[in-house]
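*Asks:* could you look at this predicted model? Sequence included:
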Amino acid sequence: MIDLTLDVQRASRCTYLPSDDDIRSWVIAALPAHRKEVELAVRIVDEDESQQLNHQYRGKDKPTNVLSFHTDFPAELNLPLLGDLVICAPIVQMEADQQGKSLPAHWAHMLVHGTLHLLGYDHIDDAEAEVMEQLETKLLAQLGFADPYTPLEEAG
């Protein structure tokens, strides 16, 4: 059992935002079993804050679905703080609509995806992307969600 200390901050005007319980279950699904104690912050924002952070930290002047900020403490400190996720609710909603997914399915994907980034997974090259996408698909299936990478014409 993972002891997750979760700080959820809602700074979005979107009408649908997942519950703390949903966020908790989706994050825990992505955490490895050997992690006994984890602290994580999830900030849900609108486009302006996402764009500002994406520009400041990634040099991209546009909003994005999820930003992951890993906490990089020296290992000898043995602190449970994993990092912060910043999720742009309007982008998640727009992508869910475009991809024909339910909002909960896409939110689950973004939280699993962001948590995996905090754990060191990435998708910069094709090999890394394949590993990360396979793990995401497996974790989301365990949560009862369809493969997030199946094209719409195959999903129906």
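*Replies:* Alright, I've got the coordinates.

*Asks:* C-alpha from now on. contacts and neighbour counts both.
*Replies:* Will do.

*Asks:* now V66: closest residue in space that isn't a chain neighbour?
*Replies:* Excluding the flanking residues, the one nearest V66 by Cα to Cα, 6 or more residues apart in numbering is I87, at 4.4 Å.

*Asks:* which SSE is that neighbour in?
*Replies:* Per DSSP states H and E, I87 falls inside strand 81-88.

*Asks:* where does A146 land in three-state SS?
*Replies:* The three-state assignment at A146 reads coil, by DSSP: H, G, I helix; E, B strand; the rest coil.

*Asks:* over to I44?
*Replies:* strand.

*Asks:* contacts only, for it.
*Replies:* Shown in contact with I44 (Cα atoms under 8 Å, 6 or more residues apart in numbering): 8-12, 86-89.

*Asks:* just E136 next, same as before
*Replies:* Contacts of E136 by Cα under 8 Å, 6+ apart are 109, 112-113.

*Asks:* now restrict the contacts of I44 to buried residues only.
*Replies:* 8, 12, 86-89 (16 or more other Cα atoms under 10 Å).

*Asks:* okay, pairing it with this:
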Amino acid sequence: MLCLPQLRRQAREYGVAFQTEAARMTIHGFLHLWGYDHIKPKDARIMMPLQEKALEQYFCVPRKMIVLTI
């Protein structure tokens, strides 16, 4: 479930389009559903590249537009 007001705030905070932030959080949520986590640095090193790759591959977000927040 995505919270639209929170997505708007985060998009402004990270300087990205609302659609980009919505795509990022959608992927992020699916990764959590599939068992990935980012609490521990070693887990984040696994999860974050998967998130970046999915943004590039499935949502056509250029790497330079991907903001890592964790």
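*Replies:* Thanks, I have it. Given the structure is predicted, the values throughout are model-derived calculations rather than measurements.

*Asks:* quick one: TM-score?
*Replies:* The TM-score (TM-score structural alignment, normalised by the length of the second structure) is 0.85; 65 aligned residues with a Cα RMSD of 1.3 Å.

*Asks:* hang on, the earlier thing: what does the residue nearest to V66 of the first structure correspond to in the second structure?
*Replies:* The pairwise alignment with the second structure assigns I87 of the first structure to L2, based on TM-score structural alignment.

*Asks:* so how far is G15 of the second structure from its match?
*Replies:* Note on L2 of the second structure: its distance to G15 of the second structure, by Cα to Cα, to the nearest Å, is 19 Å.

*Asks:* wasn't I23 of the first structure part of a strand?
*Replies:* No. Assigned with three-state DSSP, I23 of the first structure falls outside any strand and is helix.

*Asks:* and it, what's its match in the second structure?
*Replies:* By TM-score structural alignment, I23 of the first structure lines up with nothing at all.

*Asks:* do I have it right that I23 of the first structure meets L111?
*Replies:* Yes. At 7.2 Å, I23 of the first structure counts as touching L111 under the criterion of Cα atoms under 8 Å.

*Asks:* closest to H117 of the first structure out of the contacts of I44 of the first structure?
*Replies:* Proximity of the contacts of I44 of the first structure to H117 of the first structure (Cα to Cα) peaks at V86, which lies at 12.1 Å.

*Asks:* thought E47 was touching the closest one, still the case?
*Replies:* No. In this structure, V86 of the first structure is not within contact of E47 by Cα under 8 Å, at 11.0 Å.

*Asks:* quick one: contacts for R45 of the second structure?
*Replies:* For R45 of the second structure, the contact set (Cα under 8 Å, 6+ apart) comprises H38.

*Asks:* likewise for S68 of the first structure?
*Replies:* 83-86, 114-115, 117-118.

*Asks:* how does it look with 10 Å?
*Replies:* 42, 83-87, 111, 113-119 (Cα atoms under 10 Å, 6 or more residues apart in numbering).
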